[in-house]
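In: Provide a 3D model corresponding to the input given below.
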Amino acid sequence: MKSAGYLFIKNKNMVWSASICLLAVLLSLFILNTIVGLNVFYFDQTQSIFWHVLSPYLIVLLLSVMAISVLYEFYVFRSGGHSLAKQMGARRLSLIESIPEESIALKITEQLADTFLIEAPAIYVLPDEVGVNALTAGFYPRDIVIILTWGALQNLDELELYGLLSHEFNKILSGETAENTRLKILYSSLTTLSQWGSKIAKLGFTKHGQAHTHKFATSFVALGGIIWLIGSLGVLITRLIKYISLGSRTFKNDQKTRRLIQNDANVQTLLRIYVHHSGSQIHSEYAESISHMCFANSLSPQNWMNIHPSIEQRIYELNPGLVQDLQLENLKKLRNQPLFSLFRSLDELNSEVYTPWSSPQPLPLLRLSPISFAINDAIKPLKPEIRDNMQRPELIQRALQTATGSREVMVAILMIRQYREFIPAEAEVSRAIVDSLLHLDGRVHISIFYEACKNIGTMPATIARQFLMKLARIIQEDGEIGLLDALLLECVKFELNLLPLHTPTSLEDVKPQIVRLIDALLHVQQINSQNQLDVRKKILHRVLTVQELEMYAEISDEPIDLAEILNDIAGLLLRDRLSILGVAELCLWNDRIITQDELDVLQLLYWRFGFETDEIVELMQKKNSLMIV
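Out: Here you go, the predicted model:
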């Protein structure tokens, strides 16, 4: 408690905040006294509205409540952020007792602490909060804590969690964490009544798992509501002051975080919150008092004067191109809003816009017949070690030793997949490489493609885009495209650093893309059309509702952009991506041997959706060995 008081005296920047808080207290006293004065005047018209018989008692009562609340906050923060975490009911994370999601958060925290050469803050989690948010509290390195919501642990992948924690570390390094903690103590004098009202009202509600309501439930709700209503004036004034004085900080912190970590991980975090059904809202009674300490708005988006700008505004400030991708063009006018732009320097305005590579037009149709070389090749997938070590012709080996030769090999493989041995005479491809590949087992071609892809070397952005466009035109030359060819093109994008930015999506928004991916996956199968339809129906029953099944009963014959579909599905939560792959695997290969092309597709899908592939390949090979053909 002494340390908290000492920090108030030591930090000269708090004089301004304390002065504003004092004015807010005086304004609150004046308004409440005037409201009571109007009621007194109604009964006794000789009394003044602004100073009446109840004024001394009312002012003493209110000042006493405010003083007690501030002293209590000093007591709460006697142990820094740890005390606040306990007050909010947060649970401290420990490596010994943590689940995988918690272990990742602890690991990232240790990495960031080592990077910035500071003591690692303790990590707490709010177990009942499903919104994606975080806050940092404390004065000294030894008592600073980061409090995450359960929704943040459950819904953010490792990159997104890294962006969230980096933002909190930026606040620790800049001293904003200690300042925010002092502000919470100061403004507690205005928000305490509202918190008390919320706590009392909650006593009247039935808790989860409670069989009967309390006999005084209605009284608690009514009393709590009255106290909350009286305290709402202080909340409104506090929110107005925070909105005016702190509203410009969020944009600055976003830019500083990006410069600090030198990547766009915090953009990914914002995108995940944007698509999350609960956003960043915190439902605790402390949500109002900690709103300025959080990563994003802890209050409802519909609330007036939220301290943090909306998620869409923050995304636009960091990457205007993503706003267009998210169909948020109307947010461009927000750049001219004076309230946020007045406090930003010119170097924070980033005009660089990311332009993703797009598929050649017109878009192709989905290929309805799989590409394979021979029925034996289709039935018997090779083991990875045999496939990788199979003897290559000398011409192919020499070509793979140079970047130019590797690119020629990739073009030749895609040409063969498109035309077989009937490659047009005018095609720009090495005939010698094509002949060498045609004398090889067709199942080895994809393995050679992987090897060539790793050897293509670095190219200028314009040349890389031209090469990618050339490959894309080859695989859809006949107006159709298959899933395996599209996935091979994704590998090339990855090597050329042209793979689209990871954009988080929600399951409800990408149901059409999931259906089209399933259709594309089915058409890789070596099964007849009737069985394909039966399997399709079985898969869709597991991923769609009854109403949605009627919408997607027929296979679409519209042009398809498999690259965009893969990118949209890759933005789903990890558990949703894994669920889709698991359902497809169960329904497609539970009772039949997987072919080489099918195994390649499955391996590439796991890779594209962010999973390790070695284990799934080994598992499918073992299942094949146990089946009787």
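In: alpha carbons only for contacts and neighbour counts from here, please
Out: Fine.
In: for residue 233, give me its contacts.
Out: Residues near residue 233 by C-alpha atoms under 8 Å, 6 or more residues apart in numbering: residue 28.
In: do residue 522 as well
Out: Here residue 522 is in contact with 532, 536 (criterion: C-alpha under 8 Å, 6+ apart).
In: buried stuff in the helix or strand containing residue 236?
Out: Assigning secondary structure by DSSP states H and E places residue 236 in helix 217-246. Within helix 217-246, the residues that qualify as buried are 217, 220-221, 223-229, 231-243, counting by 16 or more other C-alpha atoms under 10 Å.
In: quick check: what element follows that helix along the chain?
Out: helix 249-261.
In: now that following helix: buried residues?
Out: So helix 249-261, judged by 16+ other C-alpha under 10 Å, has buried residues 249, 250, 251, 253, 254, 255, 256, 257, 258, 261.
In: can you put those residues in JSON lines and add distance to residue 486?
Out: Putting those into JSON lines (distance: C-alpha to C-alpha, whole Å) gives the following:
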{"residue": "249", "distance to residue 486": "43"}
{"residue": "250", "distance to residue 486": "40"}
{"residue": "251", "distance to residue 486": "38"}
{"residue": "253", "distance to residue 486": "39"}
{"residue": "254", "distance to residue 486": "35"}
{"residue": "255", "distance to residue 486": "35"}
{"residue": "256", "distance to residue 486": "38"}
{"residue": "257", "distance to residue 486": "35"}
{"residue": "258", "distance to residue 486": "32"}
{"residue": "261", "distance to residue 486": "33"}
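In: one more to put side by side:
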Amino acid sequence: MNFFEQQDKTKKTTKKLIVLFSISVFALGCLNYLIVQFYLSTSKSYSSVSYVGEPGVHGHQEMHFTLWDPKVFVLTVGITLLVILVVSIIKGLSLRDGGQSVAEMMGGIRIAHDTTNLNEKKLLNVVEEMALASGIPVPDVYILEENGINAFAAGHSIDDAVIGVTRGCIEKLNREELQGVVAHEFSHIFHGDMNINLYLISLLHGILFLHFVGRFLVRSSGSSRRSRNNQGGAIVIGGLVLMVVGYVGYFFGRMIQSAISRQREYLADASAVQYTRNPHGISRALAKIGGFFHPSESHSILQNN
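Out: Next comes the predicted model:
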């Protein structure tokens, strides 16, 4: 399989996983509906108890559970999705800083074009080469004073993207290996991986918010006088439901997010080979990186930040 076939394969897989992620968010709303509908149905059954049997003879209580109620479905699913959407948008807006802000937040220092450091000059030359190969404008380059071998791309578009590289990366990798690493990051910029990460992180935050709301309801009800009556009991049950649904949704969402991140890393590796026309650079760089930590974990941490 050549690098173009690998790129097509990973793109298709990513699309399927993103669709699956979106479906899982809707499924959370449906799960909330089932739990709420069960509670409402059983509550109505208890409030209007009917007994089956002959007069004067002890009978049994008849319970009714109505699975489908369109009004409750629209209300429950709608509120669930609305809460997730609003919280996700708020989280997304808080992460909309450009690449420069992200790089500086991580402690990066912009490399001046007239730098006299030979390793930094080598890095700037490699970045210019990869910009030409990928057809992307030359981004600003930041150096992180860390001994480990790592690099990251930050920003939300080609225009505000930056590349960050650790000091250990430019000192411990030769030019060929550095080309592979930089080309890998250019792929993240070219294919919009930062926006995909922003989308996933924001949605996960919205899902987890359900858990926090549920925990707040349980705690506030437990410390309130209303917890002694039926209303307080209903609040506790509702809070527990939100806690469970939010945590389960977050757990499976994280699994899908990890799978998407792996696919984007495979795509970046294939694109690095395309840009450099040299499979040995990225493979040897990853071999060296493996001596410090797992490369996929490294990229995930830096991109998510």
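In: if we can go back for a sec, closest to residue 36 of structure 1 among the buried residues of helix 249-261 of structure 1?
Out: In terms of C-alpha to C-alpha, no member of these lies closer to residue 36 of structure 1 than residue 249, at 37.5 Å.
In: measure that closest one to residue 243 of structure 1 for me?
Out: 10 Å (C-alpha to C-alpha, to the nearest Å).
In: can you pull the residues that touch both of these two?
Out: Taking C-alpha under 8 Å, 6+ apart as the contact criterion, residue 249 of structure 1 and residue 243 have no common neighbours.
In: which residues touch the helix or strand that contains residue 103 of structure 2?
Out: Using DSSP H and E, residue 103 of structure 2 sits in helix 99-105. For helix 99-105 of structure 2, contacts defined as C-alpha under 8 Å, 6+ apart pick out 109, 142, 153, 154, 155, 156, 160, 161, 162, 164, 305.
In: just the buried residues of those.
Out: 109, 142, 153, 154, 155, 156, 160, 161, 162, 164.
In: now the two most distant members of these.
Out: Spanning the widest gap among these are 109 and 156, at 19.5 Å by C-alpha to C-alpha.
In: secondary structure and distance to residue 47 of structure 2 added to the buried ones among the contacts of helix 99-105 of structure 2, as TSV?
Out: Shown next, in TSV, are these (DSSP: H, G, I helix; E, B strand; the rest coil; distance: C-alpha to C-alpha, whole Å):
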residue	secondary structure	distance to residue 47 of structure 2
109	strand	67
142	strand	67
153	strand	60
154	strand	58
155	coil	57
156	coil	55
160	coil	61
161	coil	61
162	strand	63
164	strand	64
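In: which position in structure 1 pairs with residue 183 of structure 2?
Out: Aligned by TM-score structural alignment, residue 183 of structure 2 pairs with residue 166 of structure 1.
In: got a list of what the closest residue to its match other than its chain neighbours touches?
Out: Excluding the flanking residues, the one nearest residue 166 of structure 1 by C-alpha to C-alpha, 6 or more residues apart in numbering is residue 257, at 6.6 Å. Applying C-alpha under 8 Å, 6+ apart, we find residue 257 of structure 1 in contact with 166, 167, 170, 266.
In: one more: residue 201 of structure 2?
Out: Counted by C-alpha under 8 Å, 6+ apart, residue 201 of structure 2 has contacts 92, 304.
In: and the helix holding residue 103 of structure 2, what's buried?
Out: By neighbour count with 16+ other C-alpha under 10 Å, helix 99-105 of structure 2 contains the buried residues 99, 100, 101, 102, 103.
In: post-alignment, the helix or strand following it versus structure 1, mean distance?
Out: As assigned by DSSP H and E, the chain's next helix or strand after helix 99-105 of structure 2 is strand 109-110. Superposing on structure 1 and averaging over aligned pairs (mean C-alpha distance after the TM-score superposition for structure 1), strand 109-110 of structure 2 comes out at 3.1 Å.
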